Structures are given as C-alpha cells and as structure tokens.
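1. Build me a structure from this.
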Amino acid sequence: MSAGTAPHRFRRGPRRRARAVLAAAAAVVVALSGCALLASDDTADAPATGLEAADPTAIGDVPGDLRSFYTQEVRWESCEGSFACATIEVPLDYGDPGRSSIDIAAIRSDSTGEAQGTILVNPGGPGGSGVNIVRDSLDYVASDRLRENYDILGFDPRGVNRSSAVTCYTDAEQDEARQESYPADASEDELLALMTADAREYADLCAERTGELLGFVDTESAARDMDILRALVSDEKLNYLGFSYGTQLGATYAELFPDRAGRLVLDGAIDPSLGNEAITLGQAGGFERAVRAYVAACLQGDECPYTGTVGDGVRQIQDLFAAVEREPMTAGDGRLVPVSTFVQGFILPLYDNRNWPTLTQAVTAALNGDASDMLYLADLAAERSPDGTYATNSTAAFLAVNCLDYPMTSDPAQMLADEQELMTASPTFGRFLAFGGITCAPWTYPPVLAPAPLRAEGADPIVVIGTTGDPATPFEWSTALAEQLESGVHVTWQGEGHTAYGRSNDCILDLVDDYFIDGTVPKDDTRC
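-> From the prediction side, this is the model:
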C-alpha cells in the first residue's frame, strides 16, 4: 500500500537516466499510493493534551544510559484540528546514548471510545511519513471499530520529514533533477562515468547538508526509537500496524524486543533475508505481472488505448517508453518529462487496481502528445505540490536508509549481468531498475546492517499479510517472513495491488480488527 516504498525498494539516484534509476518515489509512497485522493478524516474528538510521562510499569528493564529517554515528559499539543502532536527525544547513536539526541515527530488520534491501548502505524518507504498518513488518511489505516478501541499513533522515523531529517536537494534542485536525462547515444562506459560522477556529487551534498545524522538513520535504530514511543504512551507491549517497508521495521522491532512485541500486523511483507539485488529482481517480476494484469483488464473495456492481445498491449507500452526515451516529452506547464519521470508516473497507479482507469487516461493522453497527466501522477509519487514544493523529504530519506541497511554491488561487470537478469524478469521495467548500486557506492557512511532472517523468538503471534497480485512486495516475500518468524501467522488476500488492509475486503478488515481488539489470532494460511 506506503504511500511504502515502497517498497519497497526502487533505487533512487541523483539524476535520472532511463536505465540508471527507476522513479523510487513510487515505492516510497507505498501505503499512500492507494489513498492519495482520499479526504482527510476530521471526525475524531478533540485530543487530550498537556504534559504526559510514561507509566513506570511500561518502561521495563532498560539500560541506565537510556532511562532518561524512556522517562521524559512529553508535551502533547492540539494540532491539525482533531489531533495531538508531540516531539520526542531519542539518542542519535544507541551505541553512545549520551552523545547527543535527535527529534521524532509524533501525531495521535485519540480513540472514540474507551482506549485499550495504542496502535503505532508506519506507512512504508523507507521515507514514508507516519504523521502525514494519520493526519490525511486516518480512515485508511484504521477502521471505525479500531479507532473506537485504540488511540492511533503515527510518527516520522528518524531522517524523515518533521523528525530530524535527511537533507539533500532543495525543491528547485529536485525539480531540476527530475527533468534531466543522459544522452540516449552514450556508450556503456560513458553512462557509467556520468552516473558515478552524479552519485558522488549527490552523496557529498547529502553529507554536507545533513551532517552526522546521515550515518544513524538505519532501520534498527528506528526500531529502537519505537520502543521509546511504546513506553511514552504507557503501553507495556507495542501494538503495531506496518505496511510494506513498515513490515521490515516491525519485524526488526520484534527481533530486538520479543518480550515487548504485542499485537503486530505486517501487511505487504518484505523478506528480510534478501539482499538489495534479490529485492530489485523480485520487484521487477512483480511489476511485470502487474502491468500484464492491468492491460488484460483494460482490454475488457471500451476506451482502452491498447490493441490485440495482452502481450501486444504490453509491447505497445514498451514502445511508448522507448519513444519517450528517445525524445522526452514536455508537459502543459512547460516541464520536461524524461522517460524516468514518465515511468514513475506510470508505475504509481499499479499500486492499486482502483487507479488503473486513471493510468489508462494518462497513457491515452500521452499517445496523443500530452504528458501532463503522466507528470501529474509522477508528482503525486514524488509528493510534489502544484506550487513546486515537496511535501516531504521521502526521496532523500529512502536513499539514506537503504544505503545503511543494504550492502550493494557497484562492480560494473556484475551490474551489467544483473541488468540482463532484470530485463529477463521484466522486459517492461527491468532496464530502469539496473545500476542502483552506483548510488550508494560513494555514500559517506557504509552499511551498518546486512540481510538476515528474523526469528523474534518468544514474541506473541505476528500476523503477516500477503496479496497475491502485489507488485512492490511480491506475495512470496510474505510467506517467507511468516515462516522465518517463530510466531508468524500467514494470511493471504487474493487480489491486485500493494497491501491489503484498508483497500481489500471485509475478510481482511475483520481479521485484523479482531486480532487487535479481541486478541483473536487468525488461523495460519487463512485466505481472503
């Protein structure tokens, strides 16, 4: 679903040549991609505000040098109409908590009934704003029934948006980058040299503008922040709903704090044992399946721009991409639309099959020479407003987290071999996903994590949901995560699009709500 990310994990680069980098913002927006047009929910009662301190029984056994963070007083203030907002202090470096602190922005929607606790939500990414998704789409991440029984808490993870944030491009610089492309006739060596130089320039810029925070935005540190949030809302165990990349964050929390992991639901799961290259390959296949499903549905309608068989329609899309790569289009507002931005716009509606008609409209306009609708979709993915401002720093945060979480190959020969594998898995998108390792190679801070299975031994049941037609987090990743987790319970939604809760059916809705509210654990391998 972010609004992830996703996932999910498309590799971003400082400049966008067709093959160098796909539009990663479509992955960052994961959960929000399915609800970008939903209205903000303003029905919550006025929040409780004022100073609050953690219940001592909720703090648990924490090291002495972290205790001040767990016992801090939090000032909740009314914000955004019907919410309460606060800023939480957490250590910059959990290896040296006394060194310095950073800020975590949080937003809370109080329950409409008698709260039995708090549910922390994460929309994905990495880089997705939990503050924004709670503020703008509360009814998407929590049903009326769930909101009656729980306070809903959103937060911007370290490095993201309103929290202490990664800073790379200005809005104007990001606009410029999204309009750039490399020469279509450049040789392999020339392209690699150009991409490497741009990656170095971008990495240096991020390091200069962000400072030492850039080395501490990894997923494990963010999961440790979540335990401080748990204590500060006085919950002895964390109840958590994570989408897309949020499943990685939630599973990491359970691995670190299995005795404090309460009712966790992980929707649109990432397989934590996979490395960067395997994740990219899995997404290539996922989006190829999604585009075929989209074309098949389109051909059943009356106003479809594709003709012939499904295979014919997919080839027509590939031809359109090739034409834009040869000659970038210009939108109605005068902005250039190179193929990477064009593909970014095309991919976003594939996250939710309810948006397929919008994609058809944009493709039809582009075939008639107007790229404005496709640029509009790309702007939604990048979280760009019509006035040229970007709502969040999701692009920069996505890259910063992934560069710390994943070792990546930047060997030219290996990347060329990976490109061929990607193109086999996805003739439509594969070449746009190649060469992602170049972006992190010059990063100021080396990776601090490595892919590995997560067991979370001793944790309460953890519900893992997979969608059979999920393009960004392929279904098989959910089965893998559920099998790795000692207490994993797998649930399948037979549907199209990214994630399930909030956009699927009553079976998924009731199953998740029953688990959070009553503790009813679904039967393993339930299908909805």
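2. Please make it C-alpha for all contacts and neighbour counts, starting now.
-> OK.
3. Run a quick neighbour tally on residue 413.
-> Residue 413: 10 surrounding residues under other Cα atoms under 10 Å.
4. Next, it: secondary structure please.
-> Put simply, residue 413 is helix when judged by DSSP: H, G, I helix; E, B strand; the rest coil.
5. mind checking how far it is from residue 438?
-> Distance of residue 413 to residue 438, given as Cα to Cα, to the nearest Å: 12 Å.
6. Residue 175 now?
-> Distance of residue 175 to residue 438, computed by Cα to Cα: 21 Å.
7. Give me the more crowded residue out of the two.
-> Using other Cα under 10 Å, the more surrounded residue of residue 175 and residue 438 is residue 438, with 27 against 18.
8. thought that one was touching residue 410?
-> Yes - applying Cα atoms under 8 Å, one finds residue 438 in contact with residue 410, separated by 5.3 Å.
9. show me the contacts for residue 129.
-> Neighbour list for residue 129: 122-123, 155-157, 160-161, 392, 394 [criterion: Cα atoms under 8 Å, 6 or more residues apart in numbering].
10. Inside strands: which ones of those?
-> Residues of these located in strands (DSSP state E): 122, 155.
11. of all the contacts of residue 129, which comes closest to residue 386?
-> Set against residue 386, the nearest of the contacts of residue 129 by Cα to Cα is residue 392 (14.1 Å).
12. Give me the neighbour count for residue 102.
-> Residues lying near residue 102 (other Cα under 10 Å) number 17.
13. Ignore what I typed, I meant residue 156.
-> 26.
14. need the helices for the stretch 401-528 of the chain, in chain order.
-> For the stretch 401-528 of the chain, the helices defined by DSSP state H, counting those that start in this stretch cover 412-425, 437-440, 475-484, 506-518.
15. Now the second one, please; I'll put the structures next to each other:
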Amino acid sequence: MMRFSGAGRTATALLATVLLATACSAKGESKEPADGSSPADPPAATAPAQPATQAPAAALAPFYTQKIKWTPCQNNFQCGKLDVPLDYANPGGDRIQIALIRLPATGGRRIGSIILNPGGPGGSGIEYARAATAVLTPTILARFDTVGFDPRGVGKSAPVRCLTGPQLDAFIGLDGTPDDPAEVSALAKGAKQFAEGCEARSAKLLPHVGTADAARDMDVLRAALGDQGITYLGKSYGTYLGAVYADLFPKKIRALVLDGALDPALAPVPTVNAAQAQGFEVAFRSFLADCFVQKNCPFPGRDTNAALARLTDFLRTTDQRPLRNNTGDGRVIDESWATLGILAPLYDKRSWPVLRVALAQGFRGDGTTLLKLADILVDRKPDGTYSNQTEANMAVNCLDHPYPHKIATYEEAAKAAQQQSPHFGAYVMWGSLPCDYWPVKPTGTDKPLRALGAPPILVVGTQRDPATPYQWAKSLASELSSGVLLSYDGDGHTAYRTGSTCVDQAVDQYLISLTPPASGTLCPKVT
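-> Got it, this is the predicted structure:
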C-alpha cells in the first residue's frame, strides 16, 4: 500500500490519448476513464477485515426490503441512494447513505444487474460506471443494468476526510525514501499528522469503513435491486471486496469476476509491499523493451542495465535538486512526485508513449508532465483540491489489516525491498507508515478465503501486472473453493476490456451463461 490511492481514474489509455498532448503543450488534464481497464490501483492491503458482527435478519429487514428511488442524472443514467446501518451490530443506530448510479440494460433480454467496483480502496464506483460503454462490452450492456456505487467512506458515500488540499500536497510530497534519521523523523511526523487528521475529522466513521462492512452493504444493494444472486465485476482491490463478499454470502452469488487479484492470505508489510514494488520493476523493464524500438525513446541504445542506471541517477538527482514546474502552482517536483509520475503510466501499456515524453522532459530538468501524471494518479484537481480517495484508501487498509508499530520494522523492510526493487522498493514500503499511528485498532487478519458453497468464481490474472502480481491471481483462484483461473499473457493492470478479445469473450460467456472457461486457460499476448 502506497501513500496514494490511484483508484479513481488514472493511467489507462486515457493518458496515451489525452496526456500526449499535455506532454507537448503542458496544458490540459482529464480524469475520466477512457477504457475498460481498471483505474490504476496503488499497492493496497490484501486481506479482509473479520466479518463484522451482524444483527439478526429481522433487525436488518428494513434495509433489505427498501426500494431505491431512481432519478435521471445525465446521459441515460439514473442515480439513487441506499440506506445502510453505520454499524451492522446496531442496525437501530445511525444510518449512512450509499450513493448509486445505474445505466439500464440496452437490450430486450435483460438478465439482471451487474455491480462494478474499480479498486482502491478509495475508487469511485459511480465514476467508473459512468464509463460503462468502455468498461463493459456491448453484449453485457445489452443484458444487464450496469450499477456503480461509492463504497462507504468513499466519494459520495459518507466520505472519510483527513487533510486539506495543501496538507495533502505536503503529505504526498514527503520524502518517501528517507536517507538519514532526520528524513525518517520527518516522514514519521507526516504519517502521524495524517492519522491525527483522520481522527479529528472522521472519528465516527473510521471504525466502520472496513471491507467486511462494504461487502454487507453490497448484499443490501443486491436485495434492493431485486436480484436473487449477485453479478459482480471487481478489479484490483475490487477482487478483494468480491472475495470477502463471497466468503460472507456464498449462497447469494450468481457470477463473480475478480480481475487483477489480491491474495488475502498475505501480510501487507513486508510481503505485499515488496511484491508490488517488484511488480513495478518488472513493468518498467517491459516499458524499456518497448521503448528501445521507438523513435522517441529517451534512453539511447538498447542496454537495459544502462537505462536502469539512468533511472536510478534521475531519481537520486530529483531527491537533491527538484525539477522545474511550469504549472504555476508552486509545488516542488521532488523524488516523490517524480516517482508517482513514473508509476502512473506503468498501469497500462497504452500510456507508455506518455511516459517516454515525460521522462525525456524530466531528463532535461522539466517535471511538469510527470507532475500532471502524478496528479491524475492521486486525483488532484487543477484547483488544488482532491477527491478523498487517498484518505479512504488509508482508512480502509489500516482497519482491514494489522500493521507493524515500530519504525525499525519499516526501516528494515524498506532496506530489504530496496535490494530487490531498487527504484520503487523503499518508496512502496514506507507508504504504509500512517497505519502505525492509526487511531482505530485493525479488525482484520491476513488469511485465505474459501467461500465454501459458492458457485464458480472467475479469477483473471495478467502475467506482467505491475500492481497485483500474477501469482496473487493464481493464489486466490486456488484458495477459493470454486475458483477458476483465467490467465492473460499481457502487460498492465487488469485484463478485461484492455485489448484481449480472448479475455473479453471468456468473461462475457461466464457472465451470461454462467459457464466459466477451463481453469488454467491462457489468453495469448496481443501484439
């Protein structure tokens, strides 16, 4: 888990199509997903919170029997609200509302609703669903109502808030690769201030934003939509939410697609963070292999080791001498902002042309395009405000998992990760530090999820996924009692609707007919 969420809208083909112009003109920015790939997820926590204590069914009946009032909200979409208890152990207490959006099925043979989650935690399912025509194939849009929701604590659903825009600028800009005790102390101070800000502004919400509660909300949503069994597409952290749902409600599943899987059995520090950092290293090497055959590659020759050394030198230099910022907002483009700008396009190979331009400019001392890429990843708007995805990401992760509570543990883990992943290892590892100071005790453990009694669950893994390593898809498919693995020989984060007809057809067939591909099916690389 990093100090950014990147879950809302990020380095998809959007960057390749829109930001290429930005790279040349240093103007403009867009945030809407432009294709069906998952909005980029940060390295995120991996194991669910323990199932929240739930009141008897009779006490929850008013929630399960509610009718959603849908109202038109632009371009054939309909918006609504879902009432859920703040605390499922006390359904008679405070309530919160979950924000919803729906695009009715376009065809005549409607099957039901398909619920989407783009990842995070912290990603807005509402904004993701607004890109439904790119997220789902026409075949699925014809047969299902597309339903998006902001999970509790996210976006428009009782959002967690911690810091102001300028405070988030400072937090994200902290030196994420501390080199001496003074820098470690500064990073720890910033992490503590982040946690204290969350307590000051969101204390009542913090104990109730875990993944188990979000999964329970999803079952209330299923019932309110009138579906006997849930049909769900979750990407990245959305696979984690889907797996938790399956473990809690195995008999309420119609079809689950979990694309870009997390392994719930792994501890975030050091295991998950180390693996994700390595995933970004692999992705950068794949980027280099492609870069070497492009005319505008900023790395001369075809020497991978020399190019990696150039990246090392570049990041080391930005740590000491910030890059130019031509946006006029006064921010210092240091190593942390430059690293974020490099990571963003690694989520989707269609964004690699933007990364070539951004690095070429960066090598000349101009970090403007790298900063714009970083802004998209952390969902910073041109006016300096942020969505709450970074805050929600931290709040959910810190509640879902036990984290170390000794600075020395993070230091040791960061050094080890840096040996394995010299460009991203320390940065990723230190990103979990706010959980050291979190004001609410974690409620989860890291363990496999079985979902005993569930029908087939389709797990999709991309072999060179930078954020959710392919091994995790293999692990989740084997841990689930009915898991089916679909593999893709590809680059980038998640597979469905990113260019593979093989993946799209297999997923569509499963969603419609409930017939999954043979477990272990491998879809070939798209050239």
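16. Put one on top of the other, what's the TM-score?
-> TM-score for the superposed chains, counting by TM-score structural alignment, normalised by the length of structure 2: 0.88, backed by 484 aligned residues with a Cα RMSD of 2.0 Å.
17. ok so, going back, residue 462 of structure 1: which of the helices of the stretch 401-528 of structure 1 is closest?
-> In terms of Cα to Cα, the element of the helices of the stretch 401-528 of structure 1 nearest to residue 462 of structure 1 is helix 475-484, at 8.0 Å.
18. Let me know how buried the nearest residue to residue 319 of structure 2 once chain neighbours are set aside is, in neighbour terms.
-> Spatial nearest neighbour of residue 319 of structure 2, excluding adjacent residues (Cα to Cα, 6 or more residues apart in numbering): residue 335 at 4.8 Å. By the measure other Cα under 10 Å, the count of residues near residue 335 of structure 2 is 25.
19. ok, now residue 420 of structure 1?
-> 15.
20. give me every residue that touches it.
-> By Cα under 8 Å, 6+ apart, the neighbours of residue 420 of structure 1 are residue 431.
21. What lines up with it in structure 2?
-> In structure 2, the residue paired with residue 420 of structure 1 is residue 415, using TM-score structural alignment.
22. now the strands: where do they sit in the stretch 351-500 of structure 1?
-> For the stretch 351-500 of structure 1, the strands defined by DSSP state E, counting those that start in this stretch cover 462-469, 488-496.
23. For those, give me CSV that also has mean neighbour count and distance to residue 136 of structure 1.
-> Formatted as CSV, these follow (neighbours: other Cα atoms under 10 Å; distance: least, Cα to Cα, whole Å):
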stretch, mean neighbour count, distance to residue 136 of structure 1
strand 462-469, 27, 24
strand 488-496, 21, 24
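24. export those strands to TSV and tack on distance to residue 238 of structure 1?
-> Shown next, in TSV, are those (distance: least, Cα to Cα, whole Å):
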stretch	distance to residue 238 of structure 1
strand 462-469	12
strand 488-496	16
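25. Go through these and name the closest to residue 88 of structure 1.
-> strand 462-469 (26.8 Å).
26. The closest one vs structure 2, mean deviation?
-> Compared with structure 2 after the fit, strand 462-469 of structure 1 shows a mean deviation of 0.3 Å (mean Cα distance after the TM-score superposition for structure 1).
27. Mind giving me the packing neighbours of that strand?
-> If you count contacts as 3 or more Cα pairs under 8 Å, 6 or more residues apart in numbering; DSSP states H and E, strand 462-469 of structure 1 packs onto strand 261-267, helix 276-299, helix 475-484, strand 488-496.
28. wait, which of those is closest to residue 244 of structure 1?
-> With respect to residue 244 of structure 1, and counting by Cα to Cα, the nearest of these is strand 261-267 at 6.3 Å.
29. Residue 141 of structure 2: what's it in contact with?
-> Counting by Cα under 8 Å, 6+ apart, residue 141 of structure 2 makes contact with 105-107, 132-133.
30. how about a cut-off of 7 Å?
-> 105-106 (Cα atoms under 7 Å, 6 or more residues apart in numbering).
31. Likewise for residue 487 of structure 1?
-> Residue 487 of structure 1 touches 459-462, counting by Cα under 7 Å, 6+ apart.
32. what lines up against the residue nearest to residue 319 of structure 2 once you look at structure 1?
-> That one, residue 335 of structure 2, aligns with residue 339 by TM-score structural alignment.
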